[in-house]
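Undergrad: What follows is a predicted protein model with its sequence.
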Amino acid sequence: MRPALDGHAGIPQEARLLFRGLTTLPGLQVEGLLQSSNRVIARGLPHPDTPAYRRLSIDQRIHRLSRVVVSLRPSERPRIGERLADALRATLAPVRFVSRAAIGLREPLGWFDGEPFRDFVWRDLFARTLPVEDLPTVASAHMRVARVPWNLAHAIGLSTRRVGGPLYPRIDTRGFDVMIAETPYPGRVTAGTHMVVRYHDAIPLLMPHTITDKSFHQASHYHALARNVKDGAWFACVSEATRRDLLTVFPQVEPRCVTVHNMVSHHYFPEQTSAGRLFEIVRTRRNQQVKGTEADAMRWIGPGHQYLLMVSTLEPRKNHATLLAAWEQLRLERFPELKLLIVGSLGWDHAGIVNRFRPWLASGDVQMLEEVPAGELRLLYHHAAATVCPSLGEGFDFSGVEAMRCGGAVVASDIPVHREIFGDAAAYFETYSPADLARAVTEVIDPVAPALRHALVGAGERVSQAYRPEQVLPQWQRFLDSLPPATRR
C-alpha cells in the first residue's frame, strides 16, 4: 500500500483500485502492507491469535496503533524531540536491517486494525481514487506493518551488491500464499509465499535518460528486479507492451509472466455540466506554484469555448513541449480561441517545461491544475474538445481510458502501448512531431467535419469497457488460482 500514501494518478491509483478489487473476489482474504518510503514506522500489534496480543489491554492496543498512524504521517512542524528521535532511528536503521538480513533473520510484520482508524485509512489511502461508496469495503481493512523503509531497502541492496551480491530484507510472510508488490520489490518473501510483482514499465531500464535521480532509480530498479527474478517471482504486467519490454531484459521469466491490464475507477462516466461549473473548476484547482494569471470568465465560458486537456505529471517524458508547440500552431492557423488545460503535479525537471508555458500562463490561455478530484476531472474529460496523451513512453496510460469512459475524444502519440490500450478509439500522431499532432487534433475537433470525433467517442465507449473492474477482476482471479503451490525452500 506504500504508493497509495502519495499521489493521485498512476501507480498510487492502481494500488487503490487493485486492493479494493481483490477484496471483492470470492475465496480471497486480502490484507494490505503498510510501508513508508523513507521512515521507520512504529511496529504495530502482535497478531490477534497470539498470547502477546491478548496480554495487551484495549487502551494499549489503541495506543500502539495510533503510533503507527503518527509514524506514517508525522507533524508538519516536529518538535526538537521528534526530530532527534527520527534522526536516531535513521542512523540506526541501516545497521539493524543490514545485520539482520546478513544472518538470515526475517523482518516481522506488525498487525494493524483499520476499524478504529477509518478516517485515516480512507482519507490517506483510498479517497483520492475511490468513490465514497467503497468506504465500507476498504476503510476497515486489516493491514500488516513493515518497519523497514522502502528506499532504505533499495539502498541496502545497492550498497551490498559488490560484497556477495545485493542483500535485501526477508519479510516474514508466513501464512500468506501470495504477496503482490507494486513495482520491483526490494525484499524477499518467506518460503511458502509467492511474490507477484505488479510490473508497470521498464522505463528505468530502457529509457533511463527520462527518469529522475537517474543513477539511483535505474540501479535500484534493476537490482531489485533481478533479485525478484532470481527468487522465482511471478510478474503481472499492466500491458502486453510492458510484458514485451520485461522479456527483452529477462527472457527467462516468460513462463512466469502474464498481462493483466489496469482497472479504471468507476468514478468515470459521461456527465454534463454548465460552462460556469467548468470555469469554477479551472479557477479553484489552479496549481498554486505556477498559477500564472487567473482564468478570465468571459473568455473561458463563452458559447464557443474549447479546450484541449492533458492529464499527467509535469516531467520531460510526458512530452508537454510537443503539445504546447502543436497548440500554438493550432491557435495561429485555425483555432485562435482554443485553450489548454494541464492537470497534474510538478514532477522532476519540471522547471524547463513550466518556463516554456509561462507566456501563456500569464495570458490565462493555459491553466495548470492540480489535486483535481475524480468527480471534477470527469467533467473536464467530458467537455474537452480532445484529451491529448502525447507521452514518449508509458506502461498503460490511465488518462486516455478515463477520457473514453467519460465520453471524450482522445488524441495519442503513436507508441506501442497506446495502440494496444486505445485501439481504434484514438487519433494517432507521430510522437515527436508538433505539426502532426496539430493535424490530428484539427481532424478531431474540426466543427465542419465532426464525423471523426463522433466515431472516436463511440469507439471509446466500446474499447474502454475492457478496463472496467468487472472485466479485469476475473482475470486476476484466474491468474491467482493458476499459481502452483509455493516451494518451501
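TA: Arrived safely. These numbers come from a predicted model, not from an experiment.
Undergrad: For the rest of this, base every contact and every neighbour count on C-alpha atoms.
TA: Fine.
Undergrad: What is the lengthiest helix in the chain packed up against?
TA: When the chain is parsed with DSSP state H, its longest helix is helix 80-102. With contacts taken as 3 or more C-alpha pairs under 8 Å, 6 or more residues apart in numbering; DSSP states H and E, helix 80-102 sits against helix 150-160.
Undergrad: For the helix it packs on, name the packing helices and strands.
TA: helix 80-102, helix 214-230.
Undergrad: Please identify the helix or strand for residue 263.
TA: Per DSSP states H and E: residue 263 is located in neither a helix nor a strand.
Undergrad: Below is an additional structure, to be compared with the one above:
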Amino acid sequence: MIVVNCRFLTQEVTGVQRFAEEIVAELLSLRDDLVLVAPPGPLRMASIAGTPVRQWGKHQGHLWEQWDLRRALSQTPGKPLLLSLTNTGPVLRRRQVVTHHDVTYVREPHTYSLQFRTAYRLLSALTLRPAKAVVTVSEFSRQEIAAVYRLDPAKISVVPNAASQGFHQESGLEADPPYFLAVSSLLPHKNIDLLVRTFQRYVESTGSPTRLKLVGSTPESVARTNGGGTSSTAIEYLGRVDDQELRRLYASARAFVFPSLYEGFGIPPLEAQASGLPVLASDAAALREVLGSSARYFARQSEESLLAGLRELDTDAVLRQKFISLGQENAAKYSWSYSAEAVNGLLSTLTEGARP
C-alpha cells in the first residue's frame, strides 16, 4: 500500500497543487495500491479520478501533517510508503517520497520573511534528508536542491510539469484591442513590477493600442506588493480566474510574458505555448531548460531588454508565428502521463511486490 498525502486539496491551486493533482490522477490509472488521505474539513474535491479521498485526524495544515498523518501511518500495518507531492511531509520519515519544487526561499530571500525562510528551510532539511527519494521538476532544481541540502543528486528524480489537456487548444480570434497576457503571483521574485513599469513605458512611448492583462492576484493586493500598482488604463489586473476563463484568455491574446527572476520550472509558459501563443520569457535558468529555443528571451533584470522583446512581439507578425510553431512543438514534449510513468517507476523500485 502507498499512502498519498493529499493535503494539497485544502489549498488554493498554484503550480505546486496542479502538479500533485495531475500526477495522482494519472497514477490511479497505473496502480491499484494507492490510498488517498487528507485533513478533515472542506476539500476542493472529494475524490480524484473516481477514487475517494479518506479524511484522517482532527487538525489542519502542518499540524495535521506532522501529528495526525504521522500517527495514522504508525498505526497502519505494513509500514506503508508515503507519497508527498507538495514540498512538505512528516519530518524524519524514512519511508517517504517527497517532492520539492525549488529553493526560491533560499535564492530569492527578499520574497519571504526571515521567520518563514528559517522555519521552511529547517522543515525541508528534516524532510528531504531522511526520505527514501526526492522528486523535483527540472534538472536545474535538482542541482539547486542537492547543493542547498547537501544531498546526492542521484537521490533526486526529475519529473517535469506539463500543460493540462484543456490548454492544448487552437488559438482563437485575437482580441480587439490586442493584449499581452501574464499569469503570475505578485511575489517579488516574479518580477511583475518590472513588467508593469516597462509595459507602461512601451505604450506611452509608441502609442501602441496593445494592452496588458495580469492574472493571478487580486487587484486589491497590487498596492501592497513591491510597487506593482499602476493607474494606467493599458494594464488590467484580473485577479484569480478559473481554468475555463484562463483558457479563453490564452486563446485570444497576442503573446504571453513571463518575467520571473527565479523558477523551478514554470507551468504558465507551457500552457501558453499549448494554447498557440508566442512566449516572451526571462532568461532564468530553469525557463531556458524547459523552453529551449521555443521562446523569445530577455535579460531578466533589464528594462531595455524587456522593452525590445515587447516591441518585437507586438509589431512583428512573422516573428510571432515562428514562436507559435516552436512553442507548440515544445509543449508537446511534456505530458502528465509521461511524468506519472516516471513517478510510478520510482514507486515500484521502493515497494516490494509492486506492479512494474
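TA: Thanks, I have it. Keep in mind the model is a prediction, meaning the values are calculated, not measured.
Undergrad: And the TM-score between them?
TA: The TM-score (TM-score structural alignment, normalised by the length of the second structure) is 0.86; 344 aligned residues with a C-alpha RMSD of 2.9 Å.
Undergrad: circling back to that earlier point, so which of the helices and strands packed on helix 150-160 of the first structure is the most packed in?
TA: helix 214-230 (a mean of 18; mean count of other C-alpha atoms under 10 Å).
Undergrad: The second structure: matching residues for the helix or strand following that one?
TA: Next helix or strand after helix 214-230 of the first structure toward the C-terminus (DSSP H and E): strand 234-237. Mapping strand 234-237 of the first structure onto the second structure (TM-score structural alignment) gives residues 133-136.
Undergrad: how big's the offset between that stretch and the first structure?
TA: Once superposed with the first structure, the aligned residues differ from stretch 133-136 of the second structure by a mean of 0.7 Å; criterion: mean C-alpha distance after the TM-score superposition for the first structure.
Undergrad: Please give the centre-to-centre distance between the longest helix of the first structure and its chain.
TA: How far helix 80-102 of the first structure lies from its chain's middle: 29 Å, per C-alpha atoms, centre = their mean, to the nearest Å.
Undergrad: Tell me the helices and strands packed up against the helix or strand just after it.
TA: Using DSSP H and E, the helix or strand that follows helix 80-102 of the first structure towards the C-terminus is strand 106-107. In terms of contacts (3+ C-alpha pairs under 8 Å, 6+ apart), strand 106-107 of the first structure is packed against strand 170-171.
Undergrad: I'd like the helices and strands packed on helix 150-160 of the first structure laid out as TSV, including distance to residue 382 of the first structure.
TA: Rendered in TSV, the data for those read as follows (distance: least, C-alpha to C-alpha, whole Å):
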stretch	distance to residue 382 of the first structure
helix 80-102	46
helix 214-230	36
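Undergrad: who wins for proximity to residue 412 of the first structure among those helices?
TA: Closest of those to residue 412 of the first structure is helix 214-230, at 26.6 Å (criterion: C-alpha to C-alpha).
Undergrad: Return the distance of the closest one from the chain's centre.
TA: The answer for helix 214-230 of the first structure is 19 Å, by C-alpha atoms, centre = their mean.
Undergrad: Looking at the helices and strands packed on helix 150-160 of the first structure, spot the one closest to residue 378 of the first structure.
TA: helix 214-230 (32.8 Å).
Undergrad: angle of the closest one against helix 150-160?
TA: 90 degrees (axes from the mean of the first three to the mean of the last three C-alpha atoms, to 10 degrees).
Undergrad: Give me the distance between the counterpart of residue 251 of the first structure in the second structure and residue 28 of the second structure.
TA: By TM-score structural alignment, residue 251 of the first structure lines up with residue 150 in the second structure. Distance, residue 150 of the second structure to residue 28 of the second structure, using C-alpha to C-alpha, to the nearest Å: 33 Å.
Undergrad: burial measure for the counterpart of residue 22 of the second structure in the first structure, as a count.
TA: Under the alignment (TM-score structural alignment), residue 22 of the second structure pairs with residue 17 in the first structure. For residue 17 of the first structure, the neighbour count with other C-alpha atoms under 10 Å is 21.
Undergrad: wait, doesn't residue 17 of the first structure sit right on residue 263?
TA: Yes: between residue 17 of the first structure and residue 263 there is a contact under C-alpha atoms under 8 Å: 6.8 Å.
Undergrad: How is residue 277 of the second structure assigned, secondary-structure-wise?
TA: coil (DSSP: H, G, I helix; E, B strand; the rest coil).
Undergrad: Assess the claim that it and residue 257 are in contact.
TA: No: the criterion here is C-alpha under 8 Å, and residue 277 of the second structure misses it with residue 257 at 9.9 Å.
Undergrad: and the gap between residue 102 of the first structure and residue 156 of the first structure?
TA: 11 Å.
Undergrad: How many residues are close by the counterpart of residue 358 of the first structure in the second structure?
TA: Taking TM-score structural alignment, the alignment pairs residue 358 of the first structure with residue 230 from the second structure. By the criterion of other C-alpha under 10 Å, residue 230 of the second structure has 16 neighbours.
Undergrad: likewise residue 159 of the first structure?
TA: Counted with other C-alpha under 10 Å, residue 159 of the first structure comes out at 14.
Undergrad: Walking through the stretch 1-150 of the second structure, point out its strands one by one.
TA: 2-5, 34-38, 47-48, 51-52, 54-55, 81-84, 96-99, 133-136 (DSSP state E, counting those that start in this stretch).
Undergrad: Could you export the ones you listed as a markdown table, including mean neighbour count and distance to residue 247 of the second structure?
TA: Formatted as a markdown table, the strands of the stretch 1-150 of the second structure follow (neighbours: other C-alpha atoms under 10 Å; distance: least, C-alpha to C-alpha, whole Å):
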| stretch | mean neighbour count | distance to residue 247 of the second structure |
| --- | --- | --- |
| strand 2-5 | 21 | 29 |
| strand 34-38 | 20 | 29 |
| strand 47-48 | 16 | 22 |
| strand 51-52 | 13 | 27 |
| strand 54-55 | 16 | 32 |
| strand 81-84 | 24 | 29 |
| strand 96-99 | 27 | 27 |
| strand 133-136 | 25 | 26 |
